[in-house]
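Novice: pasting the structure only:
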């Protein structure tokens, strides 16, 4: 009786796997690269965080459901029709969730390290320059306290406020955002490739099940 639900698990798993593969492809080719065209690094960083958070949650749900469906189909199938492709598909879907651990071994690690180190060096240099400007502003304000107090009394915005505003705007570096986007694209490209391979294996396996069923039970077809 349990074997009657096997086709349902196969169908549901294939549909969920197709949806997760399509979502991964859309993220890699359309959504995430479009974030780099936003006018400011702050807007790109916020949009990237929001999109990746929602996408990871949805992908995790779809892939987990697909993997569980294929494993249930393998477990509930009769021994004679317990085909290994169901187990292999379930395992590949599970491996795709650990793509961040496989990325350094697939893509060029040296280029990735050099880009991240250069961005970190540029960010450190900018922070040191900002710190020097703040110290100079503080010394000037201490030397001309009477002058700054008169400027404040006239309602003119202080120089330190402008400097703090510039520092807050400079906290989000465009190179850092680009590095995060490129790292996510590499991870998503690998994950999408594994999901696509799993989807192709599932489709070929289900087609093979149908061909075997027609050969064993020709009167049913």
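Specialist: That came in fine, so what should we check first? If you're wondering where the values come from, they're calculated on a predicted model, not measured in any experiment.
Novice: going forward, measure contacts and count neighbours with C-alpha atoms only.
Specialist: Will do.
Novice: and for the chain, the residue most distant from the center?
Specialist: residue 146 (53.7 Å; Cα atoms, centre = their mean).
Novice: how close does that one get to residue 193?
Specialist: 66 Å (Cα to Cα, to the nearest Å).
Novice: grab the longest helix from the protein for me.
Specialist: Using DSSP state H to define each element, the chain has its longest helix at helix 174-216.
Novice: please, which helix or strand holds residue 73?
Specialist: helix 41-76 (DSSP states H and E).
Novice: put this next to the first one:
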């Protein structure tokens, strides 16, 4: 009974890890880079944030499922069948979520929209202060209208900054490449380990029959 549970957990863990590897690779090589081909930066940013929000949830679920399955299979396996590859594969599954901390240390953090927008607002405020000093005779209404126009222009610039979107996309792609590498190593280890378990079971059966 225990062997059936362990086999089922190995199967679930391997399938989930394979899906995790394939999804990360597809996101990094096909799906996300194609967003840069959209006609406007605002539409690319909106599509990118919607995609990454959904993808992050799915990737976390797959990593947790596969890692938990291999770890549980290692725990409930009989003493003579606690193969180390189950534990190592589980660690690789959980380590894929650490790429969010590893990627910035290797490639650097992306240009965030908040910092860039704050810098643009500070520069715009400095320009407005200079204009106000030169136009002390202007009326309050004129200043209010000018302020509204400038604020609208800044908001439009903030919403459609292509460099920020490109920086975020490139960072996400690099992050997914690291996740793909970690998940791929774990998946290969799981496949080889399961194949080894099957070969060992066949050899034991032949010895008993002989």
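Specialist: Here it is on my side, so go on. Since the model is a prediction, treat every value here as computed from it, not as a measurement.
Novice: quick TM-score on the pair, please.
Specialist: Remark: TM-score between the superposed chains equals 0.83 [TM-score structural alignment, normalised by the length of structure 2]; 205 aligned residues with a Cα RMSD of 3.0 Å.
Novice: next, the angle from the helix holding residue 73 of structure 1 to helix 174-216.
Specialist: Here helix 41-76 of structure 1 runs at an angle of 20 degrees relative to helix 174-216 (axes from the mean of the first three to the mean of the last three Cα atoms, to 10 degrees).
Novice: average separation of helix 41-76 of structure 1 from the aligned part of structure 2, please.
Specialist: After superposition onto structure 2, helix 41-76 of structure 1 sits on average 1.1 Å from its aligned residues (mean Cα distance after the TM-score superposition for structure 1).
Novice: list the buried residues in that helix.
Specialist: Within helix 41-76 of structure 1, the residues that count as buried by 16 or more other Cα atoms under 10 Å are 41-42, 44-45, 47-48, 52, 55, 59-60, 62-76.
Novice: next one: stretch 20-29 of structure 1
Specialist: For stretch 20-29 of structure 1, by 16+ other Cα under 10 Å, it's 20-21, 23-25, 27-28.
Novice: now, these that are in helices?
Specialist: Going by DSSP H, the helices hold 20-21, 23-25 from the buried residues of stretch 20-29 of structure 1.
Novice: out of these, the closest to residue 169 of structure 1 would be?
Specialist: Residue 169 of structure 1 lies nearest to residue 24 out of those, by Cα to Cα, at 31.9 Å.
Novice: what's near enough to touch residue 38 of structure 1?
Specialist: Contacts here follow Cα atoms under 8 Å, 6 or more residues apart in numbering; on that basis residue 38 of structure 1 touches residue 44.
Novice: elements contacting the helix holding residue 73 of structure 1?
Specialist: Applying 3 or more Cα pairs under 8 Å, 6 or more residues apart in numbering; DSSP states H and E, we find helix 41-76 of structure 1 packed against helix 6-26, helix 32-35, helix 84-96, helix 174-216.
Novice: at 6 Å instead, please
Specialist: helix 6-26, helix 84-96 (3 or more Cα pairs under 6 Å, 6 or more residues apart in numbering; DSSP states H and E).
Novice: distance to residue 151 of structure 1 added to the ones you listed, as a markdown table?
Specialist: Shown next, in a markdown table, are the helices and strands packed on helix 41-76 of structure 1 (distance: least, Cα to Cα, whole Å):
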| stretch | distance to residue 151 of structure 1 |
| --- | --- |
| helix 6-26 | 55 |
| helix 84-96 | 61 |
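Novice: those helices: which one's closest to residue 173 of structure 1?
Specialist: Nearest to residue 173 of structure 1 among the helices and strands packed on helix 41-76 of structure 1 is helix 6-26; the distance by Cα to Cα comes to 25.9 Å.
Novice: now the closest one and helix 41-76, what's the angle there?
Specialist: Going by the same axes, to 10 degrees, helix 6-26 of structure 1 makes 160 degrees with helix 41-76.
Novice: quick one: helix 6-26 of structure 1 to structure 2 mean distance?
Specialist: Mean for helix 6-26 of structure 1 is 0.8 Å (mean Cα distance after the TM-score superposition for structure 1).
Novice: so that helix versus helix 84-96, what angle?
Specialist: 30 degrees.
Novice: in structure 1, what residue corresponds to residue 67 of structure 2?
Specialist: Applying TM-score structural alignment, one finds that residue 67 of structure 2 aligns to residue 67 in structure 1.
Novice: so what's its match closest to, chain neighbours aside?
Specialist: What sits nearest to residue 67 of structure 1 in space, not counting adjacent residues and going by Cα to Cα, 6 or more residues apart in numbering, is residue 90, at 4.5 Å.
Novice: I'd say the one you found and residue 66 touch.
Specialist: No: applying Cα atoms under 6 Å as the test, residue 90 of structure 1 and residue 66 come out as separate, 7.5 Å apart.
Novice: one step back: a markdown table please, covering the buried residues of stretch 20-29 of structure 1 and showing distance to residue 168 of structure 1.
Specialist: Output for the buried residues of stretch 20-29 of structure 1, formatted as a markdown table (distance: Cα to Cα, whole Å):
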| residue | distance to residue 168 of structure 1 |
| --- | --- |
| 20 | 38 |
| 21 | 39 |
| 23 | 35 |
| 24 | 34 |
| 25 | 35 |
| 27 | 30 |
| 28 | 30 |
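Novice: pick the one among those residues closest to residue 150 of structure 1.
Specialist: Looking across those and measuring by Cα to Cα, the closest to residue 150 of structure 1 is residue 27, at 55.0 Å.
Novice: that concludes my questions; thank you for your assistance.
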